[in-house]
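[1] Got a predicted structure plus its sequence, pasted below:
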Amino acid sequence: MKSLPLRFLWLPLRGVIRLLLALLILFEEWGWEPLARQLARLAQWPPLRRLEAAIGRLPAYGALAVLLLPALALLPVKIGALWLISSGRAGLGLILIVLAKLLGTAVLARLFSLTRPALMQLAWFARGYQRWSLWKAGLLGWLHASWAWRQARAMRRLLRLQWRRFRQA
């Protein structure tokens, strides 16, 4: 019976954690494809095209190392942003974190598209990626089926309709 109060605390907390994870994944999904496309356009520049070709030829563990580079490269930037926040420049620190997140997502998305074939040769990576994909799909399915999501989509449709009517008037 001691675990009963903990269970009542865990259930709402689990829902909040699930919602936060779903929103984080949604943010990543929102930026992943468009940002990767923007970087692909930059890759038309011959030196970047050669670099991408070299990345695409890497063996599996080389590809894995390259995939970790954005996280390692942006770590000092994020630490600097936290320092800015702690020193009273919260706005500047938050802007730096958001920009680092956008840049990191863009680079990671592009690198993943280049290294995915090599990474899928690693059995443990392929299994983990499949599990991640299933888990992510389930979490996003839960979010899309929620009352709040359906209400937000209905509100968005209504606002778009009203905006069109306003523009036509």
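    Received the coordinates, thanks.

[2] Please make it C-alpha for all contacts and neighbour counts, starting now.
    Will do.

[3] the helices in this structure, which residues?
    Using DSSP state H, the helices of the chain run over residues 3-42, 46-56, 60-86, 90-119, 123-145, 147-168.

[4] Second structure follows, compare the two:
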Amino acid sequence: MLQQLLRWPVRVLTGLGSGLLALLILFEEWGWEPLQRLLARIGRWPGLRWIEGWVHSLPPWAAVAVFALPTALLLPIKLLALWTMGRGHVVLGMLVIVLAKVVGTAVVARLFTLTQPALMQLRWFAWTHAHWIRIKHAVLERARASWAWRVARVIKRQWKQRWRRR
């Protein structure tokens, strides 16, 4: 009886968690390549070119440290944004969180591109990456099969057609 009673909340929480994970993955999918390319262009600037070369030549464990650095640096900023929201400045806090997410995604995407050969030398990282890719593809496949995804694609197509006509 208790198991049957708990099934509904578990399904709701699982669905909510899957939906949030799908949104996160979709954001990463949308932003990863374009933001990485933007930072690659910026990285060609004379003063920054040597930094990219240095990051690319790092040994595996140093690459892990550099790859984890943006997360560690952005955490206090996100916590400050939450504090700001708690003080009644919700829009400002949300803008800071969104900006931190975009900047963090751009930096992590570029760092991953630069450090991927070194990171993949670590067995645990290669294993984790392979599992993450598998999970990501399964979530994206499920999201793309959903009603919401199909409706969003139709709306996107309509917006593109309207934009082209103008």
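    Received the coordinates, thanks. Because the structure is a prediction, the values reported are computed rather than measured.

[5] Report the TM-score for the pair.
    The TM-score (TM-score structural alignment, normalised by the length of the second structure) is 0.93; 166 aligned residues with a C-alpha RMSD of 1.4 Å.

[6] Single out the most deeply packed of the helices of the first structure.
    Among the helices of the first structure, ranked by average contacts under mean count of other C-alpha atoms under 10 Å, first place goes to helix 90-119 (a mean of 18).

[7] other SSEs contacting it?
    helix 3-42, helix 46-56, helix 60-86 (3 or more C-alpha pairs under 8 Å, 6 or more residues apart in numbering; DSSP states H and E).

[8] Spatially central, which residue of the second structure would that be?
    residue 28 (3.4 Å; C-alpha atoms, centre = their mean).

[9] Quick check: closest non-adjacent residue to it.
    Excluding its sequence neighbours, the residue lying closest to residue 28 of the second structure (C-alpha to C-alpha, 6 or more residues apart in numbering) is residue 105, at 7.1 Å.

[10] How about residue 48 of the second structure?
    residue 42 (7.6 Å).

[11] Return the distance of the one you found relative to residue 110 of the second structure.
    Counting by C-alpha to C-alpha, to the nearest Å, the separation of residue 42 of the second structure from residue 110 of the second structure is 11 Å.

[12] Residue 36 of the second structure too?
    With C-alpha to C-alpha as the criterion, residue 36 of the second structure and residue 110 of the second structure are 5 Å apart.

[13] Residues that sit against both of these two, list them.
    Overlap of the contact sets of residue 36 of the second structure and residue 110 (by C-alpha atoms under 8 Å, 6 or more residues apart in numbering) is empty.

[14] related to what we said a few turns ago, residue 135 of the first structure is nearest to which of the helices and strands packed on helix 90-119 of the first structure?
    helix 3-42 (10.6 Å; C-alpha to C-alpha).

[15] between that closest one and helix 90-119, how many degrees?
    Calculated by axes from the mean of the first three to the mean of the last three C-alpha atoms, to 10 degrees, helix 3-42 of the first structure forms an angle of 80 degrees with helix 90-119.

[16] What is the mean deviation of stretch 124-143 of the second structure from its aligned residues in the first structure?
    With the two structures superposed, stretch 124-143 of the second structure lies on average 0.4 Å from its match in the first structure, counting by mean C-alpha distance after the TM-score superposition for the first structure.

[17] on that earlier part again, please report how far the residue nearest to the centre of the second structure lies from residue 102 of the second structure.
    Counting by C-alpha to C-alpha, the separation of residue 28 of the second structure from residue 102 of the second structure is 9 Å.

[18] ditto for residue 130 of the second structure
    Note on residue 130 of the second structure: its distance to residue 102 of the second structure, by C-alpha to C-alpha, is 24 Å.

[19] again with residue 81 of the second structure
    When residue 81 of the second structure is compared with residue 102 of the second structure (using C-alpha to C-alpha), they lie 14 Å apart.

[20] picking that back up, let's have the helices and strands packed on helix 90-119 of the first structure in JSON lines, adding distance to residue 122 of the first structure.
    Listed next are these as JSON lines, based on distance: least, C-alpha to C-alpha, whole Å:
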{"stretch": "helix 3-42", "distance to residue 122 of the first structure": "23"}
{"stretch": "helix 46-56", "distance to residue 122 of the first structure": "15"}
{"stretch": "helix 60-86", "distance to residue 122 of the first structure": "7"}
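
[21] Quick one: map residue 140 of the second structure onto the first structure.
    Residue 140 of the second structure maps onto residue 140 of the first structure when the alignment is built from TM-score structural alignment.

[22] residue contacts, its match?
    Residues 22, 26 are the ones in contact with residue 140 of the first structure under the rule C-alpha under 8 Å, 6+ apart.

[23] same question, residue 154 of the second structure
    By C-alpha under 8 Å, 6+ apart, the contact set of residue 154 of the second structure is empty.
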